[in-house]
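# okay, predicted coordinates and the sequence, questions at the end:
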Amino acid sequence: MPADIVSPATRSRMMSGIRGKNTKLELAIRSALHRAGFRFRLHRKDLPGRPDLVFPRYNAVLFVHGCFWHGHECHLFRWPKSREDFWREKIGKNIARDLAQYQALADSGWRVGMIWECALKGKARLPFDEVVDQCSIWLKSGIKTFEVSGHEARPVI
């Protein structure tokens, strides 16, 4: 197993700086959707997974997911070379928890949308306005689930 290139204290400081909510991407999406006239609640604790954006009027929730932490198979995701067993277990649990939370939301009558980091960053990113437009269209539609990732925006039926 390759050694880490930084000290444990430095790694700990770096990892503690990673945000779980109010990320730059989430703030950008929130701002754009608010400008488009959508009103929402943030991180509702009474809903499974504490969705990033909750649109009660549209009975919809929206998650803005980081590709690494949620195991998205895209160009931004790479399995770490150190502590492989730890990371595979951690990210695997994240994926399983996400799926259970999406199902619980759907079972409660919520429509679930996901915006992946790769839709807004990296070589496969989409134009920001296109991502916001696709979200707007989905929110106004009756489509149950929605996903935006690099190079594509699609309803999941």
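Happy to help now that I have it. Numbers count the residues shown, from 1 in each chain.
# okay, CA-based contacts and neighbour counts for the rest of this
Will do.
# list the buried residues of the helix or strand harbouring residue 89.
In this assignment (DSSP states H and E), residue 89 forms part of helix 84-107. Burial within helix 84-107, assessed by neighbour count using 16 or more other Cα atoms under 10 Å, is assigned to 91, 95, 101-102, 105-106.
# which other helices and strands does the helix or strand following that helix contact?
The helix or strand immediately downstream of helix 84-107 is strand 111-116, counting by DSSP H and E. Counting contacts by 3 or more Cα pairs under 8 Å, 6 or more residues apart in numbering; DSSP states H and E, strand 111-116 packs against strand 60-65, helix 84-107, strand 145-149.
# which other residues reach the second one?
Put plainly, it is helix 84-107. 47-49, 69-71, 79-80, 111-112, 144 (Cα atoms under 8 Å, 6 or more residues apart in numbering).
# another structure for you, compare them:
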Amino acid sequence: MSRIRGKDTRPEMLMRRGLHGRGLRYRLHGKGMPGRPDLVFPGYRAVVFVHGCFWHGHGCSLFKWPKTRAAFWKNKIGRNVERDREATAALKADGWRALVVWECALKGKQKRALSDVLDGAEAFIRHGRKVFAEIAECESIDKRAS
């Protein structure tokens, strides 16, 4: 697992390039912030997480429980999901707004058009009133309970 990239993943780079092209400037991997968000927009008090569907236990078409070492993976992914919830709650408490862009929104058979994902992210960052939002694939199926 040491070779698994945590930063500069393909979905993250798509979001970074797209949002930068729309004139949004950000800081990377907010050191000292809960959950170390991938993109931090201090002027808007907004952060963006780009989550991989497997590592963060998203119940979508890209997520599938491994058949080997099932208990290990359920425990590991469960801890990741709990850590995500804690980070989001801490950010909300500090007055930040959080957007989660799931990998399945940018990859797979049911992905959204990149322009639609970027439109949603830009609207959340610049004009959003919600404290928390998610952008995922067109049709999400929850498989986490299995």
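Looks like it arrived, so ask away. All figures in this text were calculated on a predicted structure; none of them were measured in a lab.
# just give the TM-score of the two.
Once superposed, the chains reach a TM-score of 0.92 (TM-score structural alignment, normalised by the length of the second structure), with 138 aligned residues with a Cα RMSD of 0.9 Å.
# how far off centre is the helix holding residue 89 of the first structure?
In terms of Cα atoms, centre = their mean, to the nearest Å, the centre of helix 84-107 of the first structure is found 12 Å from the chain centre.
# show me the contacts of helix 84-107 of the first structure that map onto helices.
Using DSSP state H, no member of those falls in helices.
# pick out the most distant pair among these.
Largest separation among the contacts of helix 84-107 of the first structure by Cα to Cα: 80 and 144, giving 33.9 Å.
# of the two, who's got more company?
Neighbour totals were compared for residue 80 of the first structure and residue 144, and residue 144 leads with 18 against 12 (other Cα atoms under 10 Å).
# residue in the second structure matching that one?
Using TM-score structural alignment, the partner of residue 144 of the first structure in the second structure is residue 131.
# what is the burial count for residue 32 of the second structure?
8.
# could you report the separation of it from residue 40 of the second structure?
Distance of residue 32 of the second structure to residue 40 of the second structure, computed by Cα to Cα, to the nearest Å: 12 Å.
# could you do residue 78 of the second structure as well?
25 Å.
# same question, residue 5 of the second structure
Plainly put, residue 5 of the second structure is 19 Å away from residue 40 of the second structure if you go by Cα to Cα.
# higher neighbour count, the two?
residue 40 (24 against 9).
# so that one makes contact with residue 26?
Yes - with contact defined as Cα atoms under 8 Å, residue 40 of the second structure counts as touching residue 26 (5.3 Å).
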